[in-house]
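Novice: My questions are about this predicted structure, shown below with the sequence.
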Amino acid sequence: MRIASGDWALTLDPAAGGLIRALTRRGADILRPMPEGSAEPLESACFPLAPYANRIAHGRFDWEGETFSLTPNHPAIAHPIHGTTWLGEWMVRDSRGDSVTLVHAHTADADWPWSFALTQTLCLSAQGLTARLAITNTDARAMPAGLGFHPWFAREDVTAISFGAKGLWLGDAEMLPTEHTAPDALGDWSTPSPLELPHLVDNCYTGWDGTVRIARRDGDLVLESAGTPYLHLFVPQGADFFCAEPQTTMPDAVNRDAPAPLEPGATRALEMTIRSA
């Protein structure tokens, strides 16, 4: 499926994972395009994170007096990661030339023991993309709920990025948070900085100010998100992409900084914008 507006065009997979397959501006890749024929979510351009973001350590956590155990959900990663909806089936609820709304329903199971409904809306304008994600608890019990987006930005034309944050979680070899430290511990992103680093960055920044500025040779970009105090930055050495992921919770949040309970019938939402500066 394809939507477009002005200089912007987006292709997506409306069934598997609610995945964005490509996002372009004036024909140039803004997000890393998904290989033709691929069904691997980790090769996509962007996918939604729900009902939790990033890893849950060993899949184990306590919630309201009960202990839960989840199994890993991707063969490449030892811990359950990014929730269930990036691996689930979605349906198109509404589609227009410049927008689409997808819905996903989850019934409580071993992968997530609460039922919920999720809505993802993707809208293009002359300025860029606005993506909205909303989760509603359809279970009879309160549940923990974290949301996020996982955009994979094309890196070739990017010269620098910058953003503000108050802290940074260092991680262990399995990318689980270990120590909260100063935001410049792995590089100072408060001023425009190149992505060529001597080390991997796969870390969560706390107290994020909600904006990432991306300098590109063909025109700068801005990533914005409201209500997401966490930014997970993934900058692998030598790759053709980087990820800047707005999230409502930190990795392993249910074991560290648990989200407020989402009561039965209640909804939690976030919005992400990727636009020309």
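Specialist: Noted; the coordinates are in hand.

Novice: only C-alpha atoms for contact and neighbour calcs from this point on.
Specialist: OK.

Novice: Which secondary structure state does Trp86 sit in?
Specialist: What DSSP: H, G, I helix; E, B strand; the rest coil gives for Trp86 is helix.

Novice: ok, how many other residues are close to it?
Specialist: A count of nearby residues for Trp86, using other CA atoms under 10 Å, gives 21.

Novice: same thing with Ala226?
Specialist: Neighbour number of Ala226 under other CA under 10 Å is 16.

Novice: How much space separates it from Ala269?
Specialist: Noted for Ala226: a distance of 10 Å to Ala269, by CA to CA, to the nearest Å.

Novice: which other residues reach stretch 193-201?
Specialist: With contact meaning CA atoms under 8 Å, 6 or more residues apart in numbering, stretch 193-201 is reached by Thr159, Ala160, Ile161, Ser162, Leu186, Leu233, Phe234, Val235, Pro236, Gln237, Gly238.

Novice: Structure two is appended below for comparative analysis:
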Amino acid sequence: MSVSGAQSPTGEQYEISSGPYRAVVTEVGATLRQLRVDGRDILAGFGPGDRISGGHGQQLLPWPNRLRDGRFTFRGTRYELPLSEPERHNAIHGLVRWSGWELVGHTEDSVSQRITLFPQKGWDTTLRSTITHRLSDRGLTVRVEAENIGDRAMPFGYAAHPYFTLGERAVDEIEVTAPAASYLEVDDRLLPTELKPVDGTTRDLRSGTPIGERNLDTAFTDLQIDPEHRAWRIRLALGERETYVWADANHRWVQVYTGADRRDLGVAIEPMSCGPDAFNSAITNDGLVVLEPGDTYHGSWGVYGR
């Protein structure tokens, strides 16, 4: 799809639909650009002629969130990545979010895309990743597969970065219910310092209260899994509208981001397989996997609402 005769900044636009749901996924970053139910936005997305900002809808791998100084040591080898967050001297959000993903399947209700990440500065194996967005009358399911097709073992983590809206004037109005018992304290570079219980703090979202004046850019863990669905669920609600974000047990963390200076951009709910700086920190490496040659990571998350 072109925009005003020019190629969209996010490449091809892949539309899918099923029942009341409609979504658009882009070539660049396998990014979830739009998600609607009954004609109303669930996703705080962006237009086909816009550039991605704030990580909206992007797929983050082979690590989520931040790596301190862009450095990590694995099996005795020191790796150094480009500092993609130079103001905090971190490497952030992986290596594939600005790349074009190959289309491998597109039907009325699903789109599958693949990327091959070759060895480069700070990354030393070949990783083939496939993302499938699929709609049904029950909402959106995103399936993630990452296979190490190279000759070296490497650590691996994954996250998605969708922002959500319920028609609010500011995120303060949104009620959030998140079944998380622990949250991560961070320093001024947003790197981990301590894991703490949410009990008695403003980070306790288990009872479902409006965001209000809370400024969240917080990683949560110890997420309660619903045994019936074998997934955790976060509920966003405002008036008659509600949205559920869910993820399977391979996503042991979630980042909740409300914005600091801008409160009208939606709230980000980011399923993560491991926590910030997991390649370095024992505090956040729960869920971190090591992909030996031939190993594959699988994970699923999704959204439904009204």
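Specialist: Sure thing, it's come through. Everything numeric here is computed off the predicted structure, so don't read it as measured data.

Novice: returning to that earlier point: TSV for the contacts of stretch 193-201 of the first structure, including distance to Leu31 of the first structure, neighbour count and secondary structure?
Specialist: Below are those laid out as TSV (distance: CA to CA, whole Å; neighbours: other CA atoms under 10 Å; DSSP: H, G, I helix; E, B strand; the rest coil):
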residue	distance to Leu31 of the first structure	neighbour count	secondary structure
Thr159	15	16	strand
Ala160	16	19	strand
Ile161	15	20	strand
Ser162	18	17	strand
Leu186	24	16	coil
Leu233	15	17	strand
Phe234	14	17	strand
Val235	14	21	strand
Pro236	16	18	coil
Gln237	18	15	coil
Gly238	17	10	coil
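
Novice: Out of those residues, which comes closest to Ala78 of the first structure?
Specialist: Using CA to CA, Phe234 comes nearest to Ala78 of the first structure of the contacts of stretch 193-201 of the first structure, at 17.7 Å.

Novice: quick one, what contacts the closest one?
Specialist: Under the criterion of CA under 8 Å, 6+ apart, the contact list for Phe234 of the first structure reads Leu200, Val201, Asp202, Asn203, Phe242, Cys243, Ala244.

Novice: Tell me which residue of the second structure lines up with the fifth one.
Specialist: Using TM-score structural alignment, the partner of Phe242 of the first structure in the second structure is Val267.

Novice: correct me, but that match touches Gln255?
Specialist: No. If you go by CA atoms under 8 Å, Val267 of the second structure and Gln255 don't touch, sitting 10.3 Å apart.

Novice: Between the two, which has more neighbouring residues?
Specialist: Between Val267 of the second structure and Gln255, Val267 has the larger neighbour count (other CA under 10 Å), namely 26 against 23.

Novice: ok, back up a step: would TSV of the contacts of Phe234 of the first structure with distance to Phe61 of the first structure be doable?
Specialist: As requested, the contacts of Phe234 of the first structure are arranged in TSV below (distance: CA to CA, whole Å):
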residue	distance to Phe61 of the first structure
Leu200	28
Val201	26
Asp202	23
Asn203	21
Phe242	30
Cys243	27
Ala244	26
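
Novice: Which members of the residues you listed are classed as buried?
Specialist: With burial judged by 16 or more other CA atoms under 10 Å, the buried subset of the contacts of Phe234 of the first structure is Val201, Asp202, Asn203, Phe242, Cys243, Ala244.

Novice: tell me which of those is nearest to Trp63 of the first structure?
Specialist: Distance to Trp63 of the first structure across these (CA to CA) is lowest for Asn203, with 25.0 Å.

Novice: What's the match for the closest one in the second structure?
Specialist: Mapped onto the second structure by TM-score structural alignment, Asn203 of the first structure lines up with Thr218.

Novice: Surely its match is in a strand?
Specialist: Yes. Residue state for Thr218 of the second structure (three-state DSSP) corresponds to a strand.

Novice: from memory it sits against Thr258, does it?
Specialist: No. When contacts are counted by CA under 8 Å, Thr218 of the second structure is not listed as touching Thr258 (9.3 Å).

Novice: what sits up against the one helix or strand Cys243 of the first structure maps to?
Specialist: Assigned by DSSP states H and E, Cys243 of the first structure falls within strand 241-247. With contact meaning CA under 8 Å, 6+ apart, strand 241-247 of the first structure is reached by 32, 53, 146-156, 210, 212, 225, 228-236, 272.

Novice: The one helix or strand Val254 of the first structure maps to aligns to what range in the second structure?
Specialist: Using DSSP H and E, Val254 of the first structure sits in helix 253-256. Alignment of helix 253-256 of the first structure against the second structure: residues 278-281, by TM-score structural alignment.

Novice: how about the helices of the stretch 51-200 of the first structure, start to end?
Specialist: Counting by DSSP state H, counting those that start in this stretch, the stretch 51-200 of the first structure has no helices at all.

Novice: now the strands for it?
Specialist: Using DSSP state E, counting those that start in this stretch, the strands of the stretch 51-200 of the first structure run over residues 60-63, 66-69, 91-95, 99-106, 116-124, 128-137, 148-154, 158-163, 167-171, 177-181.

Novice: Please identify the most buried of those strands.
Specialist: Of all these, strand 148-154 carries the top mean neighbour count, a mean of 25, counting by mean count of other CA atoms under 10 Å.

Novice: what's the mean gap between that one and the aligned bit of the second structure?
Specialist: Strand 148-154 of the first structure, aligned to the second structure and superposed, deviates on average by 1.2 Å (mean CA distance after the TM-score superposition for the first structure).

Novice: circling back to that earlier point, for the buried ones among the contacts of Phe234 of the first structure, work out which two are farthest apart.
Specialist: Spatial extent of those (CA to CA) is set by the pair Asn203 and Phe242 at 12.2 Å.

Novice: what's the overlap in contacts for the two?
Specialist: Common neighbours of Asn203 of the first structure and Phe242, using CA under 8 Å, 6+ apart, are Leu233, Phe234.

Novice: quick revisit: as TSV, the strands of the stretch 51-200 of the first structure with distance to Pro261 of the first structure would be great.
Specialist: Formatted as TSV, the strands of the stretch 51-200 of the first structure follow (distance: least, CA to CA, whole Å):
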stretch	distance to Pro261 of the first structure
strand 60-63	9
strand 66-69	14
strand 91-95	27
strand 99-106	18
strand 116-124	13
strand 128-137	10
strand 148-154	17
strand 158-163	29
strand 167-171	23
strand 177-181	22
